[in-house]
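Colleague: no sequence on hand, only this structure:
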């Protein structure tokens, strides 16, 4: 096993956690906060937008099963990297598009993919994803972990997360853990 880690900010962590948990090679996904100044921030503080943190997913993956480039592609395909501090109806710096890297190689791969996506005009607007060295990760409160799986009757899960997850599974079927198909 070649376990590596990356932390992504791609909007509401409830939505994106459900996606990354289904991917072959992903060993763990934790919702949390990174990139701000407040030590041990709470969800309430994050939602006020004053801490500087982004809602993030801390992902550990087996690079022998899932390459970092494949993980980056999933990251870019499952949120809008062209909207500054916004994903859908969620607005604020805590919803910014961000890659918090752990190695220079991750930084270089992220920059190269952004250049490729830009050169190929994949998006109508410029990509605004920030690429920043990882800082301290603060795990979100327990009720945020596995939110989609633990709250199947929640209207938000049904209206927002479920359609996003269905679209992802349809587009990336070959990347889904076999036990989930």
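Modeller: Thanks, I have it. In this text the structure is predicted, and so the values were computed from the model without any measurement.

Colleague: alpha carbons only for contacts and neighbour counts from here, please
Modeller: Will do.

Colleague: for residue 43, see how far away the closest residue in space to residue 45 that isn't next to it in sequence is.
Modeller: With Cα to Cα, 6 or more residues apart in numbering as the measure, residue 51 is the residue that lies nearest to residue 45, at 6.7 Å, once sequence neighbours are left out. Taking Cα to Cα, to the nearest Å as the measure, residue 51 falls 10 Å from residue 43.

Colleague: the more surrounded of these two?
Modeller: Comparing residue 51 with residue 43 by neighbour count (other Cα atoms under 10 Å), the higher total belongs to residue 51, at 20 against 14.

Colleague: I figured the more buried one hits residue 37, correct?
Modeller: Yes. In this structure residue 51 lies within contact range of residue 37 using Cα atoms under 8 Å: 5.9 Å.

Colleague: alongside the first one, take a look at this:
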């Protein structure tokens, strides 16, 4: 295990389509890996689309990841697909849970409506099949990518530019 691998922390995030969520977090500095699939929690044993983000807190903070998470999905909307797209932060330890709860409370005042995102204890993960992993980066020209993912990446570049790994996005036509 390298020193970089030893400094990585993981957090689970769910709220929208895992293809979109995967692309957003893959595009950030300090994120070494994003696992895409379905997560269950101790508080909700049914699986919902989500990702596990492996990140270096010395490069990108949990605070920044959670703000990006809230701003790239409908964190204030209770819609009919919420069971499939549970708005959640899945934590791995008690201290991480406390930090995530405090951060969500601090960020929630910025949205004008109550944030429905729940902090939950990670239970298990089912990874998506290989054909759907790296969905955006395998073929960013797909209509789904253009319609749903590109706008999120444009917002990332505009609002969180210092956190975006522009090398990952350099060949993509989303900067306009």
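Modeller: That came through, no problem. This one's a predicted model, so the numbers in the text were calculated from it and none came from an experiment.

Colleague: scan the second structure for its longest helix.
Modeller: helix 94-108 (DSSP state H).

Colleague: elements contacting that helix?
Modeller: In terms of contacts (3 or more Cα pairs under 8 Å, 6 or more residues apart in numbering; DSSP states H and E), helix 94-108 of the second structure is packed against helix 62-71, strand 88-91, strand 118-127.

Colleague: list the buried residues in that helix.
Modeller: Applying a neighbour-count criterion of 16 or more other Cα atoms under 10 Å, the buried positions in helix 94-108 of the second structure are 96-97, 99-101, 103-104, 108.

Colleague: same question for stretch 57-66 of the second structure.
Modeller: By neighbour count with 16+ other Cα under 10 Å, stretch 57-66 of the second structure contains the buried residues 57, 62-63, 65-66.

Colleague: tell me, that stretch lands on which residues of the first structure?
Modeller: Applying TM-score structural alignment, one finds that stretch 57-66 of the second structure aligns to the residue range 63-72 of the first structure.

Colleague: got the contact list for the matching stretch?
Modeller: With Cα atoms under 8 Å, 6 or more residues apart in numbering as the contact definition, stretch 63-72 of the first structure has outside contacts at 1-4, 24-26, 106, 109-110, 113.

Colleague: switch the cut-off to 10 Å
Modeller: 1-6, 8, 20, 23-26, 59, 61-62, 73-75, 77, 99, 105-106, 109-110, 112-114, 175 (Cα atoms under 10 Å, 6 or more residues apart in numbering).

Colleague: give me the PyMOL select line for these, limited to the buried ones.
Modeller: Selecting in PyMOL just the buried members of the contacts of stretch 63-72 of the first structure, where the criterion is 16+ other Cα under 10 Å, is done with this command:
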select buried, resi 4+5+6+8+20+23+24+25+26+59+61+62+74+75+99+106+110+114+175
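
Colleague: helix/strand/coil for residue 82 of the second structure?
Modeller: Of the three states, residue 82 of the second structure takes coil according to DSSP: H, G, I helix; E, B strand; the rest coil.

Colleague: and the nearest residue to it once chain neighbours are set aside, what does it touch?
Modeller: Taking Cα to Cα, 6+ apart as the measure, residue 82 of the second structure lies nearest to residue 15, with 7.8 Å between them; neighbours along the chain are not counted. With Cα under 10 Å, 6+ apart as the criterion, the residues that contact residue 15 of the second structure are 21, 48-51, 69-70, 72-75, 81-89, 116-118.

Colleague: what's residue 15 of the second structure aligned with over in the first structure?
Modeller: Counting by TM-score structural alignment, which is the criterion used here, residue 15 of the second structure corresponds to residue 10 in the first structure.

Colleague: which one of the helices and strands packed on helix 94-108 of the second structure lies closest to residue 147 of the second structure?
Modeller: Shortest distance between residue 147 of the second structure and those, using Cα to Cα, is found for helix 62-71: 17.0 Å.

Colleague: how big is the offset of that closest one relative to the first structure?
Modeller: Compared with the first structure after the fit, helix 62-71 of the second structure shows a mean deviation of 1.5 Å (mean Cα distance after the TM-score superposition for the first structure).
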